[in-house]
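[1] Sequence unavailable; structure follows:
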């Protein structure tokens, strides 16, 4: 745990929006605080309107999401994964509450199943691995087509007009130790991303069941983004077909947005 937190590079471009909330919490944990206590002590925890509690507060047999919905308390383990989950609660409280509400509604309707239904599956994808991208239309078209050479080489100057904000806590955790295959599932911003608070309010309103079950996410290997990783300055970086995969062929029955 301590080694993972000590490895967090707050100078990484993808952590820039998270640094103000995250760095003081990490320092408290490294000084000996439990993760839930350090998160709860953050000034932004007041606005999040939830409480971080030890994992032992979650009763046996109670669904995690249902417990949060019923009590307003977030069971938190002393590990890197739950640290980043808590950090997302601090940064995006409206969106996290909306995700939790939809999860609880789905559990109430269908129970906890061995295999999640399409709505809970989409909610989990966003919660664990999601990101929001504001980008010019040509970038979006290339991304949706998985035309990686056009996206990252031909249209490279356009990335100066784009902004990607990571949301998924598992995605943030994986990027503590960056690897080329790390891929976000990206949701398209319909307005410019300026302040995190306005992004939070917009994204919370966007999360409607009918929209989510349509799988409105596009895969994006994040270390391919110009300026995010030194290795991509050599364009052979994008020749790795195990990472930069072609779009699957659409059958006659396949419609809508790109598959996950």
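    Looks like it arrived, so ask away. These numbers come from a predicted model, not from an experiment.
[2] Going by C-alpha atoms from here, please, whenever you check contacts or count neighbours.
    Will do.
[3] which residues sit in contact with the closest residue to residue 16 other than its chain neighbours?
    The shortest distance from residue 16 to any residue that is not its chain neighbour, by Cα to Cα, 6 or more residues apart in numbering, is 6.8 Å, and that residue is residue 10. The contact partners of residue 10, by Cα atoms under 8 Å, 6 or more residues apart in numbering, come to 16, 19, 23.
[4] another structure for you, compare them:
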């Protein structure tokens, strides 16, 4: 199955961290090589092996299989393609997420509803974005002060670093639409390269912090420089996308 004309250029800054790895795998995939094989040949020796989805035994949890076998079941689609690219660029973080999932499964088994740590790990893995930003910008984002965040504070975004990590979010961004919203995880210090960020992030992912779900929603195509349409201030006048912060009702 071909990548379907995936162009990392279409992702712009969103896809830049994955472009080199993705282009090499995409070429092999488009030439008819199976996606698991194309990935395994191009990942470092310390990374997992990618295997066809059929090798996941029936009744075995996906995360448990990865933890025990060191193999990632992979379908021939864009979702698993981006998941694999995240393994290639952020191996320590992906391994940490898997270890946390496996520990929760070992402690509580597979339940109808995931516990708070497993739930947060899944949200992070699928939809996280990583943001290092000045305190003023972060505070405005946390308060959902969209007009300030993308209006008067727009120049402050030049001091920020933002990277989309979640593979489901990256898949959506191949065919962008305005309401794509990521779950932002704050990074305390600037990063120089993916390896530096990977080491910091793997250490930062602790069960108690994840269970508290310190994510902040961000309609990612509103970020200055990431989507041409947001040069028009009217882009943000959409309460269905740029929603105000919900206030807790006062106790009676």
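    All right, it came through fine. Everything quoted here is computed from the prediction, not taken from an experiment.
[5] Mind checking what secondary structure the residue nearest to residue 16 of the first structure has?
    Reducing the assignment at residue 10 of the first structure to three states with DSSP: H, G, I helix; E, B strand; the rest coil gives coil.
[6] now the contacts of residue 10 of the first structure: which count as buried?
    The neighbour-count test (16 or more other Cα atoms under 10 Å) applied to those identifies residue 19 as buried.
[7] Aligned to residue 220 of the first structure, what sits in the second structure?
    Here residue 220 of the first structure is matched to residue 218 in the second structure, going by TM-score structural alignment.
[8] Determine the set of other helices and strands touching the helix or strand hosting that match.
    If you go by DSSP states H and E, residue 218 of the second structure is part of strand 216-219. The elements that strand 216-219 of the second structure packs onto, with contact taken as 3 or more Cα pairs under 8 Å, 6 or more residues apart in numbering; DSSP states H and E, are helix 135-142, strand 181-186.
[9] Make a markdown table out of those and add distance to residue 89 of the second structure.
    Below are these laid out as a markdown table (distance: least, Cα to Cα, whole Å):
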| stretch | distance to residue 89 of the second structure |
| --- | --- |
| helix 135-142 | 26 |
| strand 181-186 | 18 |
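[10] Quick one: closest of these to residue 203 of the second structure.
    Ranking these by proximity to residue 203 of the second structure (Cα to Cα) places strand 181-186 first, at 13.5 Å.
[11] equivalent range in the first structure for that closest one?
    Across the first structure, the stretch matching strand 181-186 of the second structure (TM-score structural alignment) is residues 183-188.
[12] what ranges do the helices span in the stretch 101-250 of the first structure?
    Listed in chain order, the helices found in the stretch 101-250 of the first structure under DSSP state H, counting those that start in this stretch are 118-129, 137-144, 148-149, 169-174, 196-206, 209-212.
[13] so the corresponding residue of the second structure for residue 89 of the first structure is in which element?
    Matched across to the second structure, residue 89 of the first structure falls on residue 87, judged by TM-score structural alignment. The secondary structure element spanning residue 87 of the second structure is helix 78-89 (assigned by DSSP H and E).
[14] what's the angle between that helix and helix 116-127?
    Counting by axes from the mean of the first three to the mean of the last three Cα atoms, to 10 degrees, helix 78-89 of the second structure lies at 100 degrees to helix 116-127.
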